[in-house]
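Novice: compute the structure for the input listed below.
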Amino acid sequence: MGQMQSKNKLMFNHVRSGNVEGIRALCLEGANLEWMDKEGNTPLSLACKKSKLYDVAQTLIQLGANVNAHPPAPRDATPLYHAAKRGLEKTVKLLLSNGANYDCQTPLQQARNYKYTKVVRAIENHICVFSGWMREFYGPALLDVLAPQLLSRRVWVVIIPTSSVYPKPYKFELVVYASLKDAQPRVVMALRNQNLKEPEEMHPNTSVTIVDNDSTKKKSLKLAPSVEEGRQQLKWFCDACKGIPQPVRPPVVHQTVLPSAPPLTDYDTEAVEGSPMNYPLNCSTTPSASVGGENTEDGGSSGQCLVCMDAPSDGICVPCGHVAGCMSCLTEIKSKEWGCPVCRASIHQVIKVYRV
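Specialist: Below is the predicted model:
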């Protein structure tokens, strides 16, 4: 018994020092990966408190450590909680990809409280049933009709479940951010008893109103797609409010003969410092690559970049073939390995497209 306890204590020493090989050896000798110290830490919890111990956390998960282990109290002190509280984006993504729970949204709330924007985006991107740019109306209803662009603002909208174990009926909430640089949301609205006023199918109006019936003072929010002809985005948003996730399309590889492209090293792929660029994930149709011609089916039917919504979409993602944004935005996305803004496929190369 004493020998096993000494092995468990030695495991913590190896974790603190980052000794991956020592951890593997002790695991083979029968050391308990779920043994807790006096503070209620497991070896994995300890590894999730420092960015330099990312490799240790990865090794412990590979060896079978429980990503949802927690002390008797507080029960929310899971490895994900510790990583989110310290802003360890890479560790957060590792835990989420290996089944970490986000019950009660405690890790997400910690990331918001400490203003770790990248961690907030990472958790929300993993759990949301909808995410994208929309326009929020804030003026009188009559003026909304007369001058919608002047009385609306562009906002980032996500719909997330309130628990990783979905209850019945499902519980979701609508979260609105003024920009992607913000860790704290401007609006959080429960959707379990919402009054959703959808536009009629043939009506020219493309906005939706959500009324929060849970609050003492009824709050309402009026949203519209961020791009013209955005009815498909609005439909996905309304479905998500009801607990129906937006569809995720598999990558589509087009056999397109591309013009001779310069080698990958010729492109400036230096990462831009700052908050992560979360691009719209809601496109009306799956685009088809078009080289030297107009692409009328890409996510921005007007030919605008899906990311900055300002510059023309003149970059093609290889190998998926989507003309999804401007060269500047796509180059940054590729450097940060976020994947195509349309289908999320890996981007091996970005090629400039010249439209005629």
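
Novice: from here on, contacts and neighbour counts on C-alpha atoms
Specialist: Fine.

Novice: can you list the buried residues in stretch 179-190?
Specialist: 180-184, 189-190 (16 or more other C-alpha atoms under 10 Å).

Novice: oops, could you answer that again for stretch 195-206 instead?
Specialist: Buried-residue list, stretch 195-206, by 16+ other C-alpha under 10 Å: 196, 199, 206.

Novice: among these, which are in strands?
Specialist: Among these, the members found in strands (DSSP state E) are residue 196.

Novice: dump the buried residues of stretch 195-206 into TSV; add distance to residue 329 as well.
Specialist: Compiled in TSV, the buried residues of stretch 195-206 are given as follows (distance: C-alpha to C-alpha, whole Å):
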residue	distance to residue 329
196	35
199	33
206	28
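
Novice: closest to residue 151 among the buried residues of stretch 195-206?
Specialist: residue 206 (15.2 Å; C-alpha to C-alpha).

Novice: what about that closest one, distance to residue 224?
Specialist: Residue 206 sits at a distance of 6 Å from residue 224 (criterion: C-alpha to C-alpha, to the nearest Å).

Novice: next, count neighbours for residue 156.
Specialist: Counted with other C-alpha atoms under 10 Å, residues neighbouring residue 156 total 22.

Novice: also the one 5 residues further on?
Specialist: As a burial measure, the neighbour count of residue 161 was computed by other C-alpha under 10 Å and equals 24.

Novice: in contact with it, which residues?
Specialist: For residue 161, the contacting residues are 127-129, 170-173, by C-alpha atoms under 8 Å, 6 or more residues apart in numbering.

Novice: is it fair to say residue 83 lies in a helix?
Specialist: Yes: the assignment for residue 83 by DSSP: H, G, I helix; E, B strand; the rest coil puts it in a helix.

Novice: please provide the structure for the following sequence as well, for comparison with the first:
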Amino acid sequence: MGQSLDPMTQKQSKDELLYQQAIAGNVDTVKALCSEGAILEWIDRDGKTPLIVACMDSGLYNVAKVLIEMGANVNAYRPGRHAGTPLHHAVKRGLEQTVKLLLSSGANALVRNDDCQTALDVARIKGNINIVRTIESHICYFTGWLREFYGPGFLRAFAPQFLSRKIWAAVIPQGSSNPMTPKKLELVIYPSSQDVQPRTVIALWNAEIEEPNFNRPDPEVTIFDQSTKTQYKLASANEGDKQQLHCLYDACSGVPQMITEFRKQVLSF
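Specialist: The predicted structure follows:
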């Protein structure tokens, strides 16, 4: 009479089998094992869960989708030399569709890895413009084209069009190792929408933000960065577009763009 396997041994082997089937891309088997009680968070010797593995290979997109649908932790953290969440790993490999899947499924884009990098930082380092813009648009309080004024103020009064330049800007929360800490906002300025590395990052929690005079034909917001003692004057991309400047000012004050857009819709009725 053969000995029966220890229940814990059976359970562990089923969990590991799910992991192996995920790597092999066998979606139906993964579903079946999950319905039989296999745990989705089994960790291999390198600290990878089945979802992390699926987010490291473009060919395993459907596996990642199924694992998430079955309840896999989209924010599972892998420590060590190759640290990060599934989002970090998808970004590192330039898997744009997987990145979108994770973000739409609740992945926290503000988590920092052991190298103190968010997924956005990794995307910038890798130079992947599509993923940079995807993450920014997901987490931003504001994003879009603006005009930045420069040069002496008295010259701007005579020829503002010659002393302004188009910039791409985003107001985004700073990354954190602790998701429970209050969000700190940054104003990130790029020379264009095709640049992955920002030209300027302004810590808004350490800046003075002057409310625009919306009675003026072409109002501007003035931001004084106290850490660098630098003053920035920004206006809407299109002269006289007060709604966009409202969005920017609200965002710098901590009001997300979607709330600002909702306010505009309510006011339009």
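
Novice: break down the stretch 151-269 of the second structure into its helices, ranges please.
Specialist: Assigned by DSSP state H, counting those that start in this stretch, the helices in the stretch 151-269 of the second structure fall at 153-158, 242-252, 257-268.

Novice: possible to save these as CSV with distance to residue 65 of the second structure and mean neighbour count?
Specialist: Output for those, formatted as CSV (distance: least, C-alpha to C-alpha, whole Å; neighbours: other C-alpha atoms under 10 Å):
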stretch, distance to residue 65 of the second structure, mean neighbour count
helix 153-158, 53, 11
helix 242-252, 33, 22
helix 257-268, 27, 13
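
Novice: re earlier: give me the common contacts of residue 206 and residue 224 of the first structure.
Specialist: Contacts common to residue 206 of the first structure and residue 224, judged by C-alpha under 8 Å, 6+ apart, are residue 234.

Novice: aligned to residue 96 of the second structure, what sits in the first structure?
Specialist: Under the alignment (TM-score structural alignment), residue 96 of the second structure pairs with residue 89 of the first structure.

Novice: look up how far residue 152 of the first structure lies from the aligned partner of residue 200 of the second structure in the first structure.
Specialist: Alignment note: residue 200 of the second structure maps to residue 187 in the first structure; criterion TM-score structural alignment. Look at residue 187 of the first structure and residue 152 of the first structure: by C-alpha to C-alpha, they are 15 Å apart.

Novice: go on, residue 325 of the first structure?
Specialist: Here residue 325 of the first structure is placed at a distance of 24 Å from residue 152 of the first structure (C-alpha to C-alpha).

Novice: same question, residue 79 of the first structure
Specialist: Residue 79 of the first structure is 40 Å from residue 152 of the first structure, by C-alpha to C-alpha.

Novice: which parts of the stretch 1-150 of the second structure are helices?
Specialist: Counting by DSSP H, counting those that start in this stretch, the helices of the stretch 1-150 of the second structure are 7-24, 27-35, 50-54, 61-69, 86-92, 96-104, 119-126, 129-139.

Novice: in the first structure, what residues pair with stretch 26-40 of the second structure?
Specialist: Aligned by TM-score structural alignment, stretch 26-40 of the second structure falls on residues 19-33 of the first structure.

Novice: first-to-last residue distance for the matching stretch?
Specialist: So stretch 19-33 of the first structure: terminal residues 15 Å apart, C-alpha to C-alpha.

Novice: same check on stretch 219-230 of the second structure?
Specialist: Stretch 219-230 of the second structure has an end-to-end distance of 20 Å (C-alpha to C-alpha).

Novice: quick check: buried residues in that stretch?
Specialist: 219-225.

Novice: which one of those residues is nearest to residue 18 of the second structure?
Specialist: Taking C-alpha to C-alpha as the measure, residue 18 of the second structure lies nearest residue 225 of those, at 51.7 Å.

Novice: contacts only, for the residue nearest to that closest one when sequence neighbours are not counted.
Specialist: For residue 225 of the second structure, ignoring the flanking residues on the chain, the nearest one in space by C-alpha to C-alpha, 6 or more residues apart in numbering is residue 207 at 4.5 Å. The contact partners of residue 207 of the second structure, by C-alpha under 8 Å, 6+ apart, come to 223-227.

Novice: quickly note the distance from residue 207 of the second structure to residue 35 of the second structure.
Specialist: Taken as C-alpha to C-alpha, the span from residue 207 of the second structure to residue 35 of the second structure is 53 Å.

Novice: wait, what's in contact with the residue mapped onto residue 231 of the second structure from the first structure?
Specialist: Mapped onto the first structure by TM-score structural alignment, residue 231 of the second structure lines up with residue 220. Counting by C-alpha under 8 Å, 6+ apart, residue 220 of the first structure makes contact with 209-212.

Novice: and which of these is nearest to residue 162 of the first structure?
Specialist: So of the contacts of residue 220 of the first structure, ranked by how close each gets to residue 162 of the first structure (C-alpha to C-alpha), first place is residue 212, at 16.0 Å.

Novice: residue contacts, the closest one?
Specialist: Counting by C-alpha under 8 Å, 6+ apart, residue 212 of the first structure has contacts 189-191, 193-195, 218-220.

Novice: try residue 89 of the first structure
Specialist: By C-alpha under 8 Å, 6+ apart, residue 89 of the first structure lies in contact with 83, 118-119, 122.

Novice: how about the residues you listed in a markdown table, adding distance to residue 240 of the first structure?
Specialist: Formatted as a markdown table, the contacts of residue 89 of the first structure follow (distance: C-alpha to C-alpha, whole Å):
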| residue | distance to residue 240 of the first structure |
| --- | --- |
| 83 | 28 |
| 118 | 23 |
| 119 | 23 |
| 122 | 19 |
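
Novice: among these, which recur in the second structure?
Specialist: Retained in the second structure by both residues aligned by TM-score structural alignment, their matches' C-alpha atoms under 8 Å are the following of the contacts of residue 89 of the first structure: 83, 118-119.

Novice: narrow those to those that are buried.
Specialist: Neighbour counting by 16+ other C-alpha under 10 Å classes 83, 118-119 among these as buried.

Novice: how close does the aligned residue in the second structure for residue 198 of the first structure sit to residue 38 of the second structure?
Specialist: Taking TM-score structural alignment, the alignment pairs residue 198 of the first structure with residue 211 from the second structure. Distance, residue 211 of the second structure to residue 38 of the second structure, using C-alpha to C-alpha: 56 Å.
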